[in-house]
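>>> just to be clear, the model below is a prediction. Sequence and coordinates:
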Amino acid sequence: MPHIDLPFRALSVLHTSRYLFNKYGFHNVGVDRIVESAKIPKATFYNYFHSKERLIQMSLTFQTDGLKQEVISIIHIQKELTLVEKLRKLYFLHADLDRLYHLPFKAIFEIAKTHPKAYQVVVDYRNWFINEIYKLLLTTNENASKQDAHMFLFVIDGAMVQLLDPNKPDERKRLLEYFLLGFG
């Protein structure tokens, strides 16, 4: 069911659960906590989502759909931007704990074995994103490789790991600049 077709109560549960998953993790948030926070009966939860895995899958789809829209906007609509400017925008869109990529990033580590269908949403997004970056790199460098696109995502992931450690300084700009040296 597309998110636009969900009733208001279901959307409210979806937003509540995304907040709780972001803050506490997928394993620390159960259905009871979600229904209590969303102030709905448990039967209503199961009527809309059928299972916690389905809710996680829908939450991740919501996040990755939003990311895709922003990525497409940066790459294909904001034509006045240079390659480096686009890469910077894409990097900071993803390397931010308060943005849409935080939940899919968290899912990489928390749900691969316990919720494989939901995890596949993240895998699909990451593959799509790598392909988009690869096509973008090819627009200015015919020798760009898919490995370059993978490396860009690895740099984003490295920045996210650093951001999650409150004892480490924010080195996102330095990581990005190091990567961009090759694409000047």
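In hand now; what should we look at? Numbers count the residues shown, from 1 in each chain.

>>> please count neighbours and contacts with C-alpha atoms only from this point.
OK.

>>> so which residues of this structure form helices?
Assigned by DSSP state H, the helices in the chain fall at 8-24, 31-38, 42-49, 52-72, 83-94, 102-110, 116-138, 146-164, 172-180.

>>> structure two is appended below for comparative analysis:
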Amino acid sequence: MSPLVLSTRALKVVNKAIDLFRHHGFHLVGVDRIIKESEITKMTFYHYFQSKARFIEICLLVQKERLQDKVIAIVEYDQDSSVRDKLNKLYYLHTDLEGPYYLLFKALFETKNTYSNAYQTAIRYRTWLTNEIYSQLRFIKSDVSFHDAKLLLHIIEGTIIQRLSNTDVDERDKQFEYFIAILS
């Protein structure tokens, strides 16, 4: 897939919509609200994005690229951190409800039946992240299984759900710490 190139004006609309979708959901935010809050005309919106479905897909692609850049910065360019520290940073990056992963996580539940291309973008990121986690876990324990990477992803997503339900997240954070400790 070719890199996504957006004009400054289109990117402003995408950024506004990412915030709206994060806080109100994909189905409750319509094109009219997006254009009103972005201060553009409906014609301009459809010129840039063609449809709401394509627009949601673009928003998720932008979010996915931003998040991948952050993950790569943590795992590849942060030479001063241990693998445990890198995994810890990945955990907190992905469990932050105001962070970039939350929108992709939300898309897993809200876009599957209505916006299949957007849903696939979220699934592709999740698969990519699992591979990145697996690569890091192999530095801790060479015979780690891919299942262990999936388990860590489930711990991350369980923490998000706990944070959304306002339950005690310390237990989930302890599960993350315990998971990393048993691998060592």
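Sure, I can see it. No experiment lies behind these values; they were computed from the predicted model shown.

>>> quick revisit: looking at the helices of the first structure, spot the one closest to residue 2 of the first structure.
Closest to residue 2 of the first structure of the helices of the first structure, according to Cα to Cα: helix 52-72, at 9.0 Å.

>>> buried residues, that closest one. List them.
Across helix 52-72 of the first structure, burial judged by 16 or more other Cα atoms under 10 Å covers 52-64, 67, 70-71.

>>> show me the contact partners of it.
3, 14-15, 17-18, 30-31, 49, 90, 100-101, 103-104, 115, 117-119, 121-122, 125, 129 (Cα atoms under 8 Å, 6 or more residues apart in numbering).

>>> at 7 Å instead, please
Identification of contacts with helix 52-72 of the first structure by Cα atoms under 7 Å, 6 or more residues apart in numbering yields 14, 18, 31, 49, 90, 100, 104, 115, 117-118, 121, 125.

>>> now, of those residues, which are buried?
14, 18, 49, 90, 100, 104, 115, 118, 121, 125.

>>> and the residues you listed, which two are furthest apart?
For those, and using Cα to Cα, no pair is farther apart than 49 and 90, which are 31.6 Å apart.

>>> how about TSV for the buried ones among the contacts of helix 52-72 of the first structure, with distance to residue 40 of the first structure added?
Below are those laid out as TSV (distance: Cα to Cα, whole Å):
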residue	distance to residue 40 of the first structure
14	12
18	16
49	13
90	37
100	25
104	26
115	24
118	23
121	26
125	31
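
>>> how far away is the residue positioned nearest the centre of the first structure from residue 93 of the first structure?
A centroid search over the first structure (Cα atoms, centre = their mean) returns residue 101, at 2.7 Å, as the residue closest to the centre. Residue 101 of the first structure sits 8 Å away from residue 93 of the first structure, going by Cα to Cα, to the nearest Å.

>>> same thing with residue 145 of the first structure?
22 Å.

>>> before we move on, what about residue 11 of the first structure?
For residue 11 of the first structure relative to residue 93 of the first structure (Cα to Cα), the value is 24 Å.

>>> neighbour-wise, which of these two wins?
Between residue 11 of the first structure and residue 93, counted using other Cα atoms under 10 Å, the more crowded position is residue 93 (19 against 16).

>>> can you pull the contacts of that one?
So residue 93 of the first structure contacts residue 99 (Cα under 7 Å, 6+ apart).

>>> go on, the one 10 residues further on?
Shown here is residue 103 of the first structure, whose contacts under the criterion Cα under 7 Å, 6+ apart are residue 22.

>>> quick check: residue 125 of the second structure vs residue 42 of the second structure, distance?
According to Cα to Cα, residue 125 of the second structure stands 30 Å off from residue 42 of the second structure.

>>> let me fix that: residue 28 of the second structure
In terms of Cα to Cα, residue 28 of the second structure sits 18 Å off from residue 42 of the second structure.

>>> next: residue 29 of the second structure.
15 Å.

>>> try residue 153 of the second structure
With the distance defined as Cα to Cα, residue 153 of the second structure ends up 39 Å from residue 42 of the second structure.

>>> okay, the two: which has more neighbours?
residue 153 (19 against 13).

>>> once you drop chain neighbours, what's closest to the more buried one?
Nearest non-adjacent residue to residue 153 of the second structure, counting by Cα to Cα, 6 or more residues apart in numbering: residue 130, 6.7 Å away.

>>> so that neighbour sits against residue 150, correct?
Yes. Contact between residue 130 of the second structure and residue 150 holds when scored by Cα atoms under 7 Å: they sit 6.0 Å apart.

>>> these two: which is more packed in?
Neighbours were counted for residue 130 of the second structure and for residue 150 using other Cα under 10 Å; residue 130 has more, 21 against 18.

>>> can you pull the contacts of the more buried one?
Residue 130 of the second structure neighbours (Cα under 7 Å, 6+ apart): 149-150, 153.

>>> mind putting those residues in CSV, distance to residue 108 of the second structure included?
Listed next are these as CSV, based on distance: Cα to Cα, whole Å:
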residue, distance to residue 108 of the second structure
149, 19
150, 16
153, 14
